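Asks: structural data only, the sequence is not supplied:
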C-alpha cells in the first residue's frame, strides 16, 4: 500500500479522522478532507504517516473539482475514496414534524456530496489497479429494517437522515454495478453506534463504541484486494439488508 493514495471526506474529527489515521498507518498517502482548513491542519498534525490537508466542502462543486484536480496534480492517482462526510439534522422531529428543508440539507451532504465526490474522482479511480469507494452509511437507511415497525431502527422515525442514507445505499449499488467492468469496488458500511458530534443531539442511546472502533470496518473495506466484494452493505456483525 506504500504507493497508494486515499481521500477521506469529513475527516478532521470523529470516525473520519480515525479512518484517515488507519489508512495512513497502513502506508497510504491520505488526503484529509475538512471544511475548515485550520481544524483539518490540527487533525493532520496528530496523525502518523503522509497526511495532507484538503479544504473540502462536499456541497461545493468548485471545492470538489479542486480536490480531484489537486490529487491528480500531486500524485497522479487515487486508489481509495471514503465518502464519510455526513449530517443528521432531525433528531427532534418525527416524520410528521420534519420539513422539506431538513431533507434538502441532509441530501445535499449525505447523497449529493457523495455523488459529486465520486463523479469527480472516477477518472483516477478507474486508473487504479484496484479502485475502492467506501460510502459510510447507517442501518437507519435500511429499507429491510425500516419495514419492521417494531424494530429499534424503525422506531427512530428520522425522516431526513434515514431517507438520505437509503438513497446513499441505492447510489452505492448503482455505482457498484456500473463500475464492475473497471474493477472498482463500491461498498456501503455502517461504523456501528459511535458517540460522535453527529449524534450529540440524539435523544436515543449514542452508543459506547469509540471512533477508532467505528473506523475499523471502513478501513478494512478501503484496503480490499481485487477479489474483494462489491455492491454490499457491511456492518460489524456482517451483511446488513438493503
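Replies: Here it is on my side, so go on. Here the structure is a predicted model, which means the values were calculated and not measured. Numbering: from 1, shown residues only.
Asks: C-alpha from now on. contacts and neighbour counts both.
Replies: Will do.
Asks: the helices in the chain, which residues?
Replies: Secondary structure of the chain, counting by DSSP state H: helices at 14-25, 37-45, 61-75, 100-107, 114-127, 143-146, 159-179, 211-222.
Asks: may I see the buried residues of the shortest one?
Replies: Translated: helix 143-146. Going by neighbour count (16 or more other C-alpha atoms under 10 Å), the buried part of helix 143-146 is 143, 145, 146.
Asks: for residue 78, see how far away residue 224 is.
Replies: 14 Å (C-alpha to C-alpha, to the nearest Å).
Asks: who's more crowded, these two?
Replies: Between residue 224 and residue 78, counted using other C-alpha atoms under 10 Å, the more crowded position is residue 78 (29 against 16).
Asks: which one among the buried residues of helix 143-146 gets closest to residue 242?
Replies: Residue 242 has its nearest neighbour among those in residue 143, at 5.8 Å by C-alpha to C-alpha.
Asks: let's bring in a second one:
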C-alpha cells in the first residue's frame, strides 16, 4: 500500500486532503502538533469507514519531533510515497512591513519556510525508496511577486511582512530542490489551493475546502510525465493554472 504524510492535517484543508487520499487507497499519516487532536480526527475518519489513517505527532518547527516521526514511519511502512507540507501559520494580520515585530516574522518563517525544509530533508531518505516520490509544498497566491506588482490583481492590496514573504521563500526552495532532483523520479511542486474559507482566515475565503483538497491531490498524484519545480494556483482562471513567480 502506498503511503502519504500530510503535516497540519488535523483540520481544514489538511484534514480533507487526508480523507480523500485515504479514500483512494493510501495509508495516510495525519500529522498534528497535538497528538490528541490528531487521534480525534483519526477516530472520525475511521467512523466514516476510512481505516488506513494514523495520527503522527509532528511539530515542523521542532527537529526532534520530525526525527521521531520519521522513525515511526520507517518502522511501520519502510518508506514514503507522498509528502504534503501543509502546516503553516499566518502570524496574524495586518502585517505592516514598517512596524511588524521581527520576532513574529521569524516565527512565521520558522514554521512556513524552515519547518518545511526540515521536514523535507528528514523524510527525503524515505521518499527515495518510492518509485513515484511526490512532494507538494502548500503555498499561497500571496507568494507571487509578479502578481503583487500588478495593480489589477484582485489581491494586490493584501501585502504583509511575514506570511506572503515566507511563502515566496518556500517557492524558491521548491524550485531549487526540484532542480537538484531533476534526474530522479521526484515531482516537486508549490501548490496554492486558493483563497479558501477556513479557520486560518476566519472563513473569509471564497473557495471550498473540498475543491482546495482536490487541487492539492491533483499534484500529489501526478504521473511520471507531469511537471516539477512549478507553481500552481487554484485562483487563476477559476480552474487553476501555472502561476507567475
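Replies: Received it, and whenever you're ready, just let me know what you need. Here the structure is a predicted model, which is why all the values come from computation and not from measurement.
Asks: list the contacts of the residue nearest the centre of the first structure.
Replies: Closest residue to the average C-alpha location of the first structure: residue 84 at 2.5 Å, with C-alpha atoms, centre = their mean. Neighbouring residues of residue 84 of the first structure by C-alpha atoms under 8 Å, 6 or more residues apart in numbering: 8, 9, 10, 11, 16, 135, 136.
Asks: nearest to residue 236 of the first structure, out of the helices of the first structure?
Replies: helix 211-222 (7.0 Å).
Asks: can you name the residues of the second structure that that closest one overlays?
Replies: The aligned range for helix 211-222 of the first structure in the second structure is 209-220, by TM-score structural alignment.
Asks: quick check: the aligned residue for residue 20 of the second structure in the first structure?
Replies: In the first structure, the residue equivalent to residue 20 of the second structure is residue 22, according to TM-score structural alignment.
Asks: quick check: its match vs residue 85 of the first structure, distance?
Replies: Relative to residue 85 of the first structure, residue 22 of the first structure is positioned 17 Å away (criterion: C-alpha to C-alpha).
Asks: buried residues of stretch 209-222 of the first structure, list them for me.
Replies: Those would be 210, 211, 212, 213, 214, 215, 216, 217, 218, 219, 221, 222, for stretch 209-222 of the first structure by 16+ other C-alpha under 10 Å.
Asks: ok, those residues vs residue 71 of the first structure, which is closest?
Replies: residue 222 (17.5 Å).
Asks: residues in contact with that closest one?
Replies: 80, 81, 82, 132, 133, 134.
Asks: how about 7 Å then?
Replies: Taking C-alpha atoms under 7 Å, 6 or more residues apart in numbering, we find residue 222 of the first structure in contact with 80, 132, 134.
Asks: which of these does the second structure keep?
Replies: Here is what carries over to the second structure from the contacts of residue 222 of the first structure, by both residues aligned by TM-score structural alignment, their matches' C-alpha atoms under 7 Å: 80, 132, 134.
Asks: give me the neighbour count for the match of residue 20 of the second structure.
Replies: Residue 22 of the first structure has 22 nearby residues by other C-alpha under 10 Å.
Asks: for it, which non-adjacent residue is spatially closest?
Replies: Computed as C-alpha to C-alpha, 6 or more residues apart in numbering, the closest residue to residue 22 of the first structure that is not its neighbour in sequence is residue 219, at 6.6 Å.
Asks: before we move on, what about residue 130 of the second structure?
Replies: residue 81 (5.3 Å).
Asks: state the distance from the aligned residue in the first structure for the one you found to residue 60 of the first structure.
Replies: Alignment note (TM-score structural alignment): residue 81 of the second structure maps to residue 79 of the first structure. Using C-alpha to C-alpha, residue 79 of the first structure is found at 22 Å from residue 60 of the first structure.
Asks: what about those two, which has more around it?
Replies: Ranked by neighbour count (other C-alpha under 10 Å), residue 79 of the first structure and residue 60 place residue 79 first, with 26 against 15.
Asks: residues contacting that one?
Replies: 4, 5, 6, 125, 128, 130, 131, 132.
Asks: so where is stretch 133-146 of the first structure in the second structure?
Replies: Counting by TM-score structural alignment, stretch 133-146 of the first structure corresponds to residues 135-148.
Asks: and the matching stretch, how far out from the chain's middle?
Replies: With C-alpha atoms, centre = their mean, to the nearest Å as the basis, stretch 135-148 of the second structure stands 11 Å off its chain's centre.
Asks: and the contacts of that stretch?
Replies: Here stretch 135-148 of the second structure has contacts from 82-86, 153, 156, 164-165, 167-168, 187-192, 194, 219-220, 233, 244-245, using C-alpha under 7 Å, 6+ apart.
Asks: tell me the buried residues in that stretch?
Replies: Buried residues in stretch 135-148 of the second structure (16+ other C-alpha under 10 Å): 135, 136, 137, 138, 139, 140, 141, 142, 143, 144, 147, 148.
Asks: adding distance to residue 47 of the second structure, write these out as CSV.
Replies: Output for those, formatted as CSV (distance: C-alpha to C-alpha, whole Å):
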residue, distance to residue 47 of the second structure
135, 29
136, 28
137, 29
138, 28
139, 31
140, 32
141, 35
142, 37
143, 38
144, 40
147, 43
148, 44
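Asks: measure the counterpart of residue 171 of the first structure in the second structure to residue 198 of the second structure for me?
Replies: In the second structure, the residue paired with residue 171 of the first structure according to TM-score structural alignment is residue 173. Note on residue 173 of the second structure: its distance to residue 198 of the second structure, by C-alpha to C-alpha, is 26 Å.
Asks: also residue 26 of the second structure?
Replies: Counting by C-alpha to C-alpha - residue 26 of the second structure and residue 198 of the second structure are separated by 25 Å.
Asks: same question for residue 156 of the second structure.
Replies: Taken as C-alpha to C-alpha, the span from residue 156 of the second structure to residue 198 of the second structure is 21 Å.
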